[in-house]
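Visitor: could you look at this predicted model? Sequence included:
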Amino acid sequence: MKAPPALSVIGWSGSGKTTLVERLVPELHSRGLRVGVVKHSSDHHPLHRTGSDTARFEQSGAALVAFATPAGVQLSVREEPEQVLLPLLERFGDRVDLVLVEGWKDGPLPKLEVWREGHGPLLASTRSDVLAVVTDAPRLPEGSPEGLQRFGTAELQGLAVFITRLAREQAHEP
């Protein structure tokens, strides 16, 4: 099975990535897309609560640890996201039409940048894989790439149309 189209939502801490993804999921769903979401973090933090059974299994050297409840299953493996994430998404390609990855600035996916003045420089200025910028700023900073698609933070419907079109184009690529 082919992996579903995926898009990283990148930006500096506090720029509004989580809020945007949270708002986009129902908007994209209303357009007929089944959306999966992955949270990527570059910070090292434990995947299991200290002292929990799953943390103890992980510390024992288990190759993978799963936590299963009636609400679902959470699986963790000690591998780099590049080695696991894309093949895992491929496994679930029949369940989702699009995957939004919050974060993963250096990952291989096309990117949507959330940019807010005062939170750091525009990442799109140095990255050719940023397709569009979402911002509450009246304009992008000097030196921004020409022709870069820009959406205001309130333009959720226009952004959803843009993402839906990208997802459908990616789904039809060989």
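Guide: Received it, and whenever you're ready, just let me know what you need.

Visitor: from now on I want contacts and neighbour counts done on CA atoms only, so please keep to that.
Guide: OK.

Visitor: ok now do the residue most central in space within the chain, which residues does it touch?
Guide: Centroid-nearest residue in the chain: V101, 1.3 Å away (criterion: CA atoms, centre = their mean). Counting by CA atoms under 8 Å, 6 or more residues apart in numbering, V101 makes contact with 6-9, 37-40.

Visitor: 7 Å instead?
Guide: If you count contacts by CA atoms under 7 Å, 6 or more residues apart in numbering, V101 has them with 7-9, 37-40.

Visitor: got a PyMOL select line for the buried ones in those residues?
Guide: Here is the PyMOL command that picks out the buried ones among the contacts of V101, judged by 16 or more other CA atoms under 10 Å:
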select buried, resi 7+8+9+37+40
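
Visitor: would you tell me which one of the contacts of V101 comes nearest to A71?
Guide: Of all those, A71 sits closest to V37, with 16.6 Å by CA to CA.

Visitor: helices - which of the contacts of V101 land there?
Guide: When DSSP state H is applied, those are split such that none fall in helices.

Visitor: and the contacts of V101, which is closest to P121?
Guide: Out of these, the member with the shortest distance to P121 (by CA to CA) is V9, at 15.8 Å.

Visitor: give me the longest helix you can find in this structure.
Guide: helix 156-171.

Visitor: quick one: distance of that helix to the chain centre.
Guide: How far helix 156-171 lies from its chain's middle: 14 Å, per CA atoms, centre = their mean, to the nearest Å.

Visitor: so which bits of that helix are buried?
Guide: Under 16+ other CA under 10 Å, the buried positions of helix 156-171 are 156, 159-160, 163-164, 166-167, 171.

Visitor: ok, now stretch 1-15?
Guide: 3-12, 15.

Visitor: structure B:
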Amino acid sequence: MRPGRPSRPVSPGSWTGTGTITVWTDAVLSEAYLNLPNARVPLLGFAAYSGTGKTTLLKQLIPLLKSEGLRVGLIKHAHHEADVDQPGKDSHALRLAGASPVMLSTSRRRAIIMEHESPRDPVLDEELRHLDQCALDLLLVEGFKREGFPKIELHRTGLGHALIYPNDTQVIAIAVDEVLDPPPPIPCFDINQPRQLLDFILTRFLPDARSALVLR
């Protein structure tokens, strides 16, 4: 899709939300990646208030993406100290002794633990440097909501929260439990029908996002 050209109406599945057209273009997506020079694959975040069901939706969406042959990764900003190593284990003791990074390698998985020199809030682009993006087709992002990258907003009207998209130009679609009035100028989908989001990601977001990464 070329800059300035509106998209076709988005109408996957049996529930089409408002049926509005998106106003984002290659140029807008390209701008979204300007502050992420270490992004090598399309990034897609999910913006939502607590209790909206973000993890529930991702648990349904990720298997659907995988079933289409996509290699999907995820990066999550944890707001609490997460220690994936176990106290009492040799690897934990050696890390406390000063080894960094420490790699734990088993027959089924690999984990690399790196210590920051001093406590600080993670920056998405810095974290991307440590991820093998060559093995991915799509990287989902949970958290880092104040940083600029494409996001889908999740919204449940009964929670009483304001919509996020009016204050975040990087929100490219909304998954909601009721039709919104007035209708937003971006695609809306049923939050309880993850296959609608799958169709949107496959047919619209991924082709345009890959183009944007090349254009920047």
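Guide: Yep, it's here. Computed from a predicted model, the values in this text were never measured in an experiment.

Visitor: hang on, the earlier thing: how about the buried residues of stretch 1-15 of structure 1 in JSON lines, adding distance to L75 of structure 1?
Guide: Shown next, in JSON lines, are these (distance: CA to CA, whole Å):
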{"residue": "A3", "distance to L75 of structure 1": "19"}
{"residue": "P4", "distance to L75 of structure 1": "20"}
{"residue": "P5", "distance to L75 of structure 1": "22"}
{"residue": "A6", "distance to L75 of structure 1": "20"}
{"residue": "L7", "distance to L75 of structure 1": "22"}
{"residue": "S8", "distance to L75 of structure 1": "21"}
{"residue": "V9", "distance to L75 of structure 1": "23"}
{"residue": "I10", "distance to L75 of structure 1": "24"}
{"residue": "G11", "distance to L75 of structure 1": "26"}
{"residue": "W12", "distance to L75 of structure 1": "27"}
{"residue": "S15", "distance to L75 of structure 1": "29"}
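
Visitor: which residue ranges of structure 2 form strands?
Guide: Taking DSSP state E as the criterion, structure 2 carries its strands at 43-47, 72-76, 102-105, 110-113, 138-142, 151-155, 171-176, 188-190.

Visitor: number of residues surrounding E147 of structure 2?
Guide: 15 (other CA atoms under 10 Å).

Visitor: ok, now which ones touch the alignment partner in structure 2 of A171 of structure 1?
Guide: By TM-score structural alignment, A171 of structure 1 lines up with R210 in structure 2. By CA under 7 Å, 6+ apart, R210 of structure 2 lies in contact with P42.

Visitor: R109 of structure 2 versus R210 of structure 2, what's the distance?
Guide: As for R210 of structure 2, its distance to R109 of structure 2 is 29 Å (criterion: CA to CA, to the nearest Å).

Visitor: same check on Q60 of structure 2?
Guide: 22 Å.

Visitor: and if you look at E81 of structure 2?
Guide: 22 Å.

Visitor: which part of structure 1 lines up with the top helix by length along structure 2?
Guide: Criterion DSSP H: the longest helix present in structure 2 is helix 54-67. The aligned range for helix 54-67 of structure 2 in structure 1 is 17-30, by TM-score structural alignment.

Visitor: just to revisit the earlier point, mind checking how far the match of A171 of structure 1 is from E178 of structure 2?
Guide: 31 Å.

Visitor: ok, now A39 of structure 2?
Guide: Distance from A39 of structure 2 to E178 of structure 2, by CA to CA: 34 Å.

Visitor: same check, this time on M114 of structure 2
Guide: With CA to CA as the criterion, M114 of structure 2 and E178 of structure 2 are 43 Å apart.

Visitor: of those two, who's got more company?
Guide: Neighbour comparison, M114 of structure 2 and E178: the larger count goes to E178, with 16 against 13 (by other CA under 10 Å).

Visitor: need the counterpart of L197 of structure 2 in structure 1.
Guide: Counting by TM-score structural alignment, L197 of structure 2 corresponds to L159 in structure 1.

Visitor: go through the strands of structure 2 and name the closest to K89 of structure 2.
Guide: strand 102-105 (11.2 Å).

Visitor: what's the matching range in structure 1 for the closest one?
Guide: Going by TM-score structural alignment, strand 102-105 of structure 2 sits over residues 65-68 in structure 1.

Visitor: now swap in stretch 143-152 of structure 2 and tell me
Guide: By TM-score structural alignment, stretch 143-152 of structure 2 lines up with residues 103-112 in structure 1.

Visitor: need the distance between the two termini of the matching stretch.
Guide: Stretch 103-112 of structure 1: ends 10 Å apart by CA to CA.
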